[in-house]
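> My questions concern the predicted model and sequence given below.
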Amino acid sequence: MDFGFYRVENLFRTANFVIVLLEVLLVVLWIGFAVNSKRTSVIAFVSAISAIILLASVLGGNPVISLVLLIVLVSLMANTIRVVNEYQRGVLLRFGKFAYVVGPGINVIMPFGIDRLLVVDLRTATIDVPRQEIITKDNIPVMIDAVVYFNVFQPELAVLKVQNYFNATSLLAQTILRAILGKYDLDDILAKRQELNEMLREELDRATDPWGVKVTATEIKSIELPEEMKRAMAKQAEAERERRAKIIRAEGELQAAEKLSEAASIISRNAGALQLRQLQTLTEIAVERNSTIIFPLPLEIMKFFVTNSEIKGSSGNSENIG
């Protein structure tokens, strides 16, 4: 009977030793994470809690108590260890007051509501500004939608100075979009889109700077015009194209007339040049294999034939008289 009692006692001691050993390993790991955070208050808190748990487990000598303390230790570790990604930063509030900004990696905070960690994403975010109806300076209603690119450069300001920096930036972008584009005519909005994009970015960045938000770019995606305005602009563009076509045609006729005048002046100074030009024209016509060729003759040739016929007629009459 005594042998069984000693056996159970040894078993309890062994179980208690294993549990305490496991607690020691977890405490070492926990303190290591606290030291990595480089915060004196956190290191002191973790060390004190760990010492109390280990001391209670060793002095208690009961595996049940040690097991309960182990569960408490694991629960505390789960509530105090926070992992922050590389593209994130944590804003730590201690008793409701801003303490410091937590960097990436494994961090340890105080439990029981003492510390509260708010994680902020530092990557560039995109806001699709909803379509806005804007009245331009020349009283034309247009529908414009845009996109805004921004990122947080001071996480503490994004948490402490504005309730929701994402929604606030989106609403502010809508307001600034209507305010700035309403000062310009429709032609300026269509022609100066790049300048307006830069102006929108500067205004929005100036307004969001106190929130720790940096606006990197704004782009006007599309401008939707009323159907009546589209038809009017189409007519205007068609009239402009016709005007250009008439000007080009008139300039071509003017240049052709100038060149023809120069050619006529050159040909008029040399009688043989006209004949050569006629022969060249015949050569060009012959290439086309036409069946009918109209060949102009100078009037001097006709006069020559008329003169010869008159001479022959007069000579015949004289012979008959003789």
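That came in fine, so what should we check first?
> From now on I want contacts and neighbour counts done on CA atoms only, so please keep to that.
Fine.
> and residue 252, what helix or strand is that in?
helix 227-268 (DSSP states H and E).
> Tell me which helix or strand comes right after that helix.
helix 271-287.
> quick one: that following helix to helix 227-268, angle?
Angular relation of helix 271-287 and helix 227-268 on a 0 to 180 degree scale: 130 degrees, by axes from the mean of the first three to the mean of the last three Cα atoms, to 10 degrees.
> Give the buried residues for helix 271-287.
Within helix 271-287, no residue counts as buried by 16 or more other Cα atoms under 10 Å.
> how far is that helix from where the chain is centred?
What separates the centre of helix 271-287 from the centre of its chain is 66 Å, taken as Cα atoms, centre = their mean, to the nearest Å.
> Residue 51 - how many residues pack around it?
Per other Cα atoms under 10 Å, the neighbour tally for residue 51 reads 14.
> which helices and strands does the helix holding residue 252 pack with?
Contacts defined by 3 or more Cα pairs under 8 Å, 6 or more residues apart in numbering; DSSP states H and E place helix 227-268 against helix 271-287.
> continuing past the helix it packs on, what's the next helix or strand?
With elements assigned by DSSP H and E, the helix or strand that comes after helix 271-287 is helix 299-321.
> now that next one: how far from the chain's centre is it?
94 Å.
> Repeat that for stretch 178-191.
The answer for stretch 178-191 is 20 Å, by Cα atoms, centre = their mean.
> That stretch spans what distance, first to last residue?
One end of stretch 178-191 sits 18 Å from the other (Cα to Cα, to the nearest Å).
> what about the helices in the stretch 51-200 of the chain?
In the stretch 51-200 of the chain, the helices defined using DSSP state H, counting those that start in this stretch lie at 63-80, 155-160, 165-181, 186-191, 193-208.
> try it against this one:
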Amino acid sequence: MLGFTIFTVKKHERALLLRDGDFAGLFGPGKHRVFTGLDDVTLERFSLGKPDAPARFEHELADYFVAHEPALLAREFVQVVLGETEVGLRHEDGVLVEILPPSTRQLFWRGLREQRVDVVDLSADARLPAELLAKLHSVALRPRAVRGLDGVLLVQVPEFHAGVLTLDGQMQALLPAGVHGFWRFNRQVSVSTVDLRAQIAEVNGQEILTRDKVGLRLNLSAVWHFTDVQRALARMPKPADHVYRELQFGLRAAVGEQNLDALLENKAAIDGAVLAQVRERLAESGVALDSVGVKDIILPGEMKTILAQVVEAEKSAQANVIRRREETAATRSLLNTAKVMEGNPVALRMKELETLERVAERIDKISVVGGLDQVLNGLVTLRQPG
């Protein structure tokens, strides 16, 4: 049936009219009257006003508009055509909202928001421009981030660290502390961080035989640091693991060359031996060893018992020597006293009085018969209580 169709396009909409499935017109806001005739007329609406509405025009007619509708294209769309080494920065009302990858062919609606696309050449530098880096770093902290951020690498290198930049498998210059950004498009880029401060290596539970075949378990601690990060990473895939292994080898060599007694008497000798050997092995490797210290030397249970018996025997022998020395000194003193009293009656008398005084202190009652002379001549009767 012949006739007309009337439809209204809202201010935030665009309407695509299809007649028998083919393009018949693109209509902006307002009321429109279209002759339908006997054709099958359909209307496709596109909303431009929602904050989360896609601004891109994705339709099978996009290529047709580009090739055959230049006036419509200029009026309704912003066309983006990027080369293989170009990236597009799409802005809406001056705000960056999307990063477009290389070789993009896309139409974006003109409408309620102003669309602008800035083109950046990737071949010039892998680093993000300073202005873009600052913008992306601040945008990434907001709840609504820029779309297409997977095309860039944002890295924050902490203080006292260095960033190791690798481009297409080749290590580049070290990155200082701060925020850095790189394009991921058309290249493989990665950044790892390295701590430049002194680091601790713990070598625990090492079972080692001494020169006299005694099994020990030792715990060692060492401090090391990077002197040349690039050289270290070029020679060692994991510098910390390499330092750990060298400490293991140095500890085994130092312990295996000495007897148990020497090790127990001078643990510092192990420290010096390990430090000297490992420093020599790490020379020109990009890392340096600062200090080494053996924390524990753990003996097996039966060896602890034997050593305890040895120590007990040594201490007992020392006690016997001291006791004999004191007895000899006391005997010598008595002999000297006897020689003095032998030729001196007065000294003998005084010694007798001293002896009597000591005896008197220990008894409760003394009975004297015949005077003091009889006491001194052995006629003293001592009567104790009871």
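Alright, I've got the coordinates. No experiment lies behind these values; they were computed from the predicted model shown.
> And the TM-score between them?
Superposed pair, TM-score by TM-score structural alignment, normalised by the length of structure 1: 0.67. Supporting alignment: 261 aligned residues with a Cα RMSD of 3.9 Å.
> hmm, back to that, which residue range of structure 2 does the helix holding residue 252 of structure 1 align onto?
Aligned using TM-score structural alignment, helix 227-268 of structure 1 spans residues 301-342 in structure 2.
> average offset between the matching stretch and structure 1?
Superposed on structure 1, stretch 301-342 of structure 2 shows a mean distance of 2.0 Å to its aligned residues (mean Cα distance after the TM-score superposition for structure 1).
> now for structure 1, which residue lies nearest the mean position of the chain?
residue 219 (6.2 Å; Cα atoms, centre = their mean).
> Just to be sure, that residue is in a strand?
Yes. According to DSSP: H, G, I helix; E, B strand; the rest coil, the state of residue 219 of structure 1 is that of a strand.
> Tell me which residues touch it, please.
When contacts are counted by Cα atoms under 8 Å, 6 or more residues apart in numbering, residue 219 of structure 1 touches 146, 147, 148, 197.
> and the gap between it and residue 207 of structure 1?
17 Å.
> quick one on the thing from earlier: which of the contacts of residue 219 of structure 1 are conserved in structure 2?
Retained in structure 2 (both residues aligned by TM-score structural alignment, their matches' Cα atoms under 8 Å) from the contacts of residue 219 of structure 1: 146, 147, 148, 197.
> Alignment lookup: the second one to structure 2.
Meaning residue 147 of structure 1. Aligned partner of residue 147 of structure 1 by TM-score structural alignment: residue 221.
> So what's the residue count around residue 301 of structure 2?
Neighbours of residue 301 of structure 2 using other Cα under 10 Å come to 8.
> Same check on residue 224 of structure 2?
Neighbours of residue 224 of structure 2 (other Cα under 10 Å): 18.
> which non-adjacent residue is nearest it?
residue 289 (4.4 Å; Cα to Cα, 6 or more residues apart in numbering).
> The one you found contacts residue 221, correct?
No. Using Cα atoms under 8 Å, residue 289 of structure 2 makes no contact with residue 221, being 11.3 Å away.
> The two: which is more packed in?
Neighbours per residue (other Cα under 10 Å) separate residue 289 of structure 2 from residue 221, with residue 289 holding more: 22 against 18.
> could you measure the counterpart of the more buried one in structure 1 against residue 181 of structure 1, distance?
For residue 289 of structure 2, the aligned residue in structure 1 is residue 215 (criterion: TM-score structural alignment). With the distance defined as Cα to Cα, residue 215 of structure 1 ends up 18 Å from residue 181 of structure 1.
> what do you get for residue 286 of structure 1?
67 Å.
> State the distance from the equivalent of residue 200 of structure 1 over in structure 2 to residue 292 of structure 2.
Aligning on TM-score structural alignment places residue 200 of structure 1 opposite residue 274 in structure 2. Distance check for residue 274 of structure 2 against residue 292 of structure 2: by Cα to Cα, it reads 7 Å.
> Ok, residue 160 of structure 2 next?
On the measure of Cα to Cα, residue 160 of structure 2 and residue 292 of structure 2 end up 23 Å apart.
> quick one, strands of the stretch 51-200 of structure 2?
For the stretch 51-200 of structure 2, the strands defined by DSSP state E, counting those that start in this stretch cover 56-57, 77-81, 86-92, 95-100, 105-109, 115-121, 152-157, 161-167, 170-175, 178-183, 189-195, 199-209.
> Dump these to JSON lines, plus mean neighbour count and distance to residue 19 of structure 2.
Shown next, in JSON lines, are these (neighbours: other Cα atoms under 10 Å; distance: least, Cα to Cα, whole Å):
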{"stretch": "strand 56-57", "mean neighbour count": "15", "distance to residue 19 of structure 2": "20"}
{"stretch": "strand 77-81", "mean neighbour count": "18", "distance to residue 19 of structure 2": "22"}
{"stretch": "strand 86-92", "mean neighbour count": "20", "distance to residue 19 of structure 2": "33"}
{"stretch": "strand 95-100", "mean neighbour count": "19", "distance to residue 19 of structure 2": "34"}
{"stretch": "strand 105-109", "mean neighbour count": "19", "distance to residue 19 of structure 2": "22"}
{"stretch": "strand 115-121", "mean neighbour count": "17", "distance to residue 19 of structure 2": "30"}
{"stretch": "strand 152-157", "mean neighbour count": "18", "distance to residue 19 of structure 2": "44"}
{"stretch": "strand 161-167", "mean neighbour count": "19", "distance to residue 19 of structure 2": "53"}
{"stretch": "strand 170-175", "mean neighbour count": "14", "distance to residue 19 of structure 2": "58"}
{"stretch": "strand 178-183", "mean neighbour count": "18", "distance to residue 19 of structure 2": "45"}
{"stretch": "strand 189-195", "mean neighbour count": "18", "distance to residue 19 of structure 2": "50"}
{"stretch": "strand 199-209", "mean neighbour count": "15", "distance to residue 19 of structure 2": "74"}
